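Novice: give me a model of this one.
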Amino acid sequence: MERLAGKVILLWGWRRTLVALLAGAFAALSQPPFDFFAVCFVSFPILVWVIDGAAEQPGEGVLRRILRPFPIGWWFGFGYFVAGIWWTGNALLVEAELFAWAVPFAVLGLPAVLGIFYGLAVVIARLFWSDGLARIAALAFGFGVAEWVRGIAFTGFPWNAVGQAAMPAPVLMQSVGIVGMIGMNALAVFVFAMPALLASPRGRRTGFALAALMAALHAGYGFWRLNTAPTDPETLINVRLVQPSIDQAEKWDSTVRDRIFRTYLDLSARPPADGQEQPDLIVWPETSVPFFLAERPDALTAFGELVQDGQSLFVGAVRIEGYGSQANTRYYNSVVAINDSGEIVDAVDKIHLVPFGEYLPLADVLGRLGLTQIVQSVSAFSAGSERHPITTASGARVLPFICYEIIFPGIAGYGDADADLILNVTNDAWFGDTPGPYQHFRQAQIRAVEAGRPLARAANNGISGVVDAYGQVIDAFSVDAVGVLDVAVPRQSISSPVNPHLTGVVLVVLLGLWSGLVSLNVGRRSD
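Specialist: Have a look, this model is predicted:
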């Protein structure tokens, strides 16, 4: 192992770049649908050794010394995100005649931007770098900070956070309710990078003992939590999830809108399967209504005929304000609640909009360059101002999140969600049968564990399903399946014994203090 580490440390130029790139790309196999988390025990030790080789040069200025390791982290991140989210380019092929030219910008450009955060992680780590175990703590600290920044900078995009690699199954998701994603990101890197100590005896025993203890606590807590969960909770609500798998190329085609709408109505009206209760709540996916409800009063009549006494219908629809005045018209991507009289009784608008998909950032500047948003169904969407639970006719309080809003850590609370059920409506038809829908579903599972509430997810073409408050899948459709899924959602409300966000922050700070103090002490001895 020492020989391998030595060879990696001595790499220079394009060879160092290539190894960092491949190590990052290899780490992407830890994410769904592969869930091969063991690759991280290879990728992160290699990253440690590559950083070891980024030694300071005599006579370098302070800024140069600080930025020297940045390319290592950037190439690692670039490889990780190209291999992990290449499928974003699939969305541009839905209207290939308009957007095929932009595929390289999605497949390579987005990873290039996201790689900046991993470059930042390595720069931070290198500032506290020493030798032995402390440098592992420094790397974990750097990634903890960088992943936190990635989740909030420029509206945030925390997709495929490194901590998710340590949560491939519900039994390994429970720790997020204690340390949050901030803590999971840092602790995962700390454990994954530990094999780097095989090449240096200093701190090896302590490091492996700590890693083994953390892994045992992580898995043990998960086993304990699942084994002590109530085995037969009462039913909160009977939900019907409608998954029609409408072709994205047809979705806003005016010539087939009535057919699409009728497909939704017919699927929703199906009788329950043998042994299933009549649904209390019927859910259609994101922007499932293929027209503006304000223009189609007959749609509300159809809703009134569909929804039976005591039922509620939640549909994804484009909501309009200022209708009739083009200059003041605002469009919202919304979940609209409809009662058994066919009346709209409540709505929640999407707050976290997708840049370039639902709105054009810096529209005045980029518009002059000929850039447009990808979604061409309506004008640019406006962001909603607040989120609130919608109460169904049966009395259940449902908190909706639209599409990728569900990827943001802690967005539904940490065991204190102001709702009985978390709802995620989405349209993953943009991405086809690629890793995208599987990664999206995984993040919804983790949000359910964070919130301590069951979660229902309705997707146009998958993955629709229901998970309990422990992240366990009760039932789900596969990608491209067509039909309705009737599920009895269990009544669960799980509180966290601590504040996971605060616990995660404290852990990251402690890692930074540890590595910083060791680095400072080493510096004093060398002086």
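Novice: CA atoms for contacts and neighbours, from now on please.
Specialist: OK.
Novice: where do the strands sit along the stretch 151-300 of the chain?
Specialist: In the stretch 151-300 of the chain, the segments counted as strands under DSSP state E, counting those that start in this stretch are 235-243, 281-283.
Novice: what does the stretch 351-500 of the chain give?
Specialist: Assigned by DSSP E, counting those that start in this stretch, the strands in the stretch 351-500 of the chain fall at 390-391, 397-402, 421-426, 455-459, 465-467, 473-476, 483-490.
Novice: quick one: the most centrally placed residue in the chain from L362, how far?
Specialist: For the chain, the residue whose C-alpha lies nearest the mean C-alpha position (Cα atoms, centre = their mean) is I407; its distance is 3.1 Å. According to Cα to Cα, to the nearest Å, I407 stands 24 Å off from L362.
Novice: let's compare: structure for the following, please.
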Amino acid sequence: MISLADRVVLARGWRRALVAIFAGAVGAVAMPPFGVVPALAVSLTPAIWLLDGTRKSPSLAAGLKSAAILGWLWGFGYFVAGLWWLGAAFLVEADQFAWALPFGVFGLPALLAFFPAFGFALARALWTPDAWRIVTFAACLTISEWLRGNLFTGFPWNNPGMALGQNIWLMQTASLVGLYGLTFLSVGIASAPALLGTGRTRPERWTAPALALIALAAMAAFGALRVPGEPVAQVENVRLRLMQPNLPQDAKFNPDNRQAIMRRYLTISSAQHDGHPPTHIIWPESAFPFLLHRDPASLAQIGALVGRDAILITGAARMDQPLPGEAVGKFFNAIQVIDGQGTILSSYDKVHLVPFGEYVPKFLDAAIRAVGLRQFVHIPGGFEPSESRATLAVPGLPAVAATICYEAIFPGEILPDGPRPDMILNVTNDAWFGQTPGPYQHFAQARLRAVEEGLPLVRAANTGISAVVDPYGRVVASLSLGAEGVLDASLPVAISATVSGRYGRFVLTATLVICLMASIARQRRRLSPI
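Specialist: From the prediction side, this is the model:
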């Protein structure tokens, strides 16, 4: 009787393609909000068997081509199943963008799938028939994931490392090795069961899966020891109030609603407190369908809300003064700090913009505008990126590492140059994606940054999930997706800089280089004549 592993190894044509797509799609179930971690093993175990099947190719070139196609098919299934919710953004203004929905749901996954295609092909180039191929595959897929997170502005969403980055104990390993280190471990652990079906001897069948279980247990043990049994200390004289208006995206950026929106924000923010008046009120990203800094009446209303004893921090579009000869200045997606006098004390301008969402890449701008298209945000010419990441100064708060929207998904990129800050602030607007997995995935990734850096996370989201997270990734308080209201909470103190924060890139690079060198050496020994 032919085993399941043999059936996959020997599969050809449409059957092999179907296995690759289905296996990739199953892997998405390991991501938030589902978090079914074993699904990653169900996804990556067949990937090993499919690559085993390419060893029957007539030449190395043919084998590499087959591996790349399998990687693309696997990636296409993974990204369609994990990112289908992006299509919701095209329905916010359906009259203008609904026609492009298939390009968002299938086009982006088709492009992203080239990264695992590269990872599969690189692994195939170094493939050996023994158990070491699990390490080779983990290293090569980690490299392809790093490339996905950095090339062409980067998009590290639903990185396989997030499968282990959701559990409070398992995620603590990110404090040592970061997201991409978790990727290496996740892929290696989830791929190890492949040996149960293809090992030639009992030790070969069981050694890798046993080591994977030991690694998983060691990660859990490290996490259990690292996370303290009691809450961390709180920053003195700081009481946060996060306002979550749950404002639909179609109404949010309609200038006709400006007064109604401002009244809603003020009313929600004025809710009765628990006896501890807020010192800092935080509103989400791009809170207004107008330029706040050019609206004295709205600034005065905010000043009246916060009074002399509080500060308001809010997302808001900002425009520079026009240069001579220009009709309008440059627009920035910003965070602004406002006192009780209605004065803007400081600002942070977003560095990492969303392509096509906040701006159109310059090399495509003319072509896109020629057919009457634009970016999603109603800003003439789109937003401009800030040239550098700077600490946001907020009276009464420790130094703030500010992030806007998906800036929080980029590991190793959220801290400003200079002295280490004491907290991460993330304001975002996930209303584009409705009640889908997208906002849950976004929050999980932002939460992991707290663990990587050893810093508390304060997150204000228009529709949710708003939360305060301590530096161990524990959710201190939160408002659920789709809720309206305020969240009052204290600010946890930061802990010492983590190994990942200090040496993460060096640890990752050294690990991958050692693994690849070992793979090359093992392959050469196998091919060299005795």
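Novice: coming back round to it: residues in contact with the aligned residue in structure 2 for the residue nearest to the centre of structure 1?
Specialist: Aligned by TM-score structural alignment, I407 of structure 1 pairs with I409 of structure 2. By Cα atoms under 8 Å, 6 or more residues apart in numbering, I409 of structure 2 lies in contact with 156-157, 442, 445-446, 449.
Novice: kindly report the same for W514 of structure 1.
Specialist: Counting by Cα under 8 Å, 6+ apart, W514 of structure 1 touches 134, 137.
Novice: sorry, back to before: closest to A100 of structure 1 out of the strands of the stretch 151-300 of structure 1?
Specialist: Of all the strands of the stretch 151-300 of structure 1, strand 235-243 sits nearest to A100 of structure 1, with 27.6 Å by Cα to Cα.
Novice: give the other helices and strands that the closest one contacts.
Specialist: helix 257-268, strand 281-283, strand 455-459, strand 483-490 (3 or more Cα pairs under 8 Å, 6 or more residues apart in numbering; DSSP states H and E).
Novice: and the second one against structure 2, how far off on average?
Specialist: Looking back up the chat, that one is strand 281-283 of structure 1. Strand 281-283 of structure 1: mean distance to aligned residues in structure 2 after superposition is 0.8 Å, counting by mean Cα distance after the TM-score superposition for structure 1.
Novice: I'd like the strands of the stretch 351-500 of structure 1 written out as TSV, with distance to W75 of structure 1 and mean neighbour count added.
Specialist: Listed next are those as TSV, based on distance: least, Cα to Cα, whole Å; neighbours: other Cα atoms under 10 Å:
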stretch	distance to W75 of structure 1	mean neighbour count
strand 390-391	45	20
strand 397-402	32	24
strand 421-426	32	28
strand 455-459	34	30
strand 465-467	36	28
strand 473-476	36	16
strand 483-490	43	22
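Novice: kindly reformat those as a markdown table containing distance to H352 of structure 1.
Specialist: Shown next, in a markdown table, are those (distance: least, Cα to Cα, whole Å):
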| stretch | distance to H352 of structure 1 |
| --- | --- |
| strand 390-391 | 19 |
| strand 397-402 | 9 |
| strand 421-426 | 13 |
| strand 455-459 | 18 |
| strand 465-467 | 22 |
| strand 473-476 | 26 |
| strand 483-490 | 27 |
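Novice: right, I'll leave it there.
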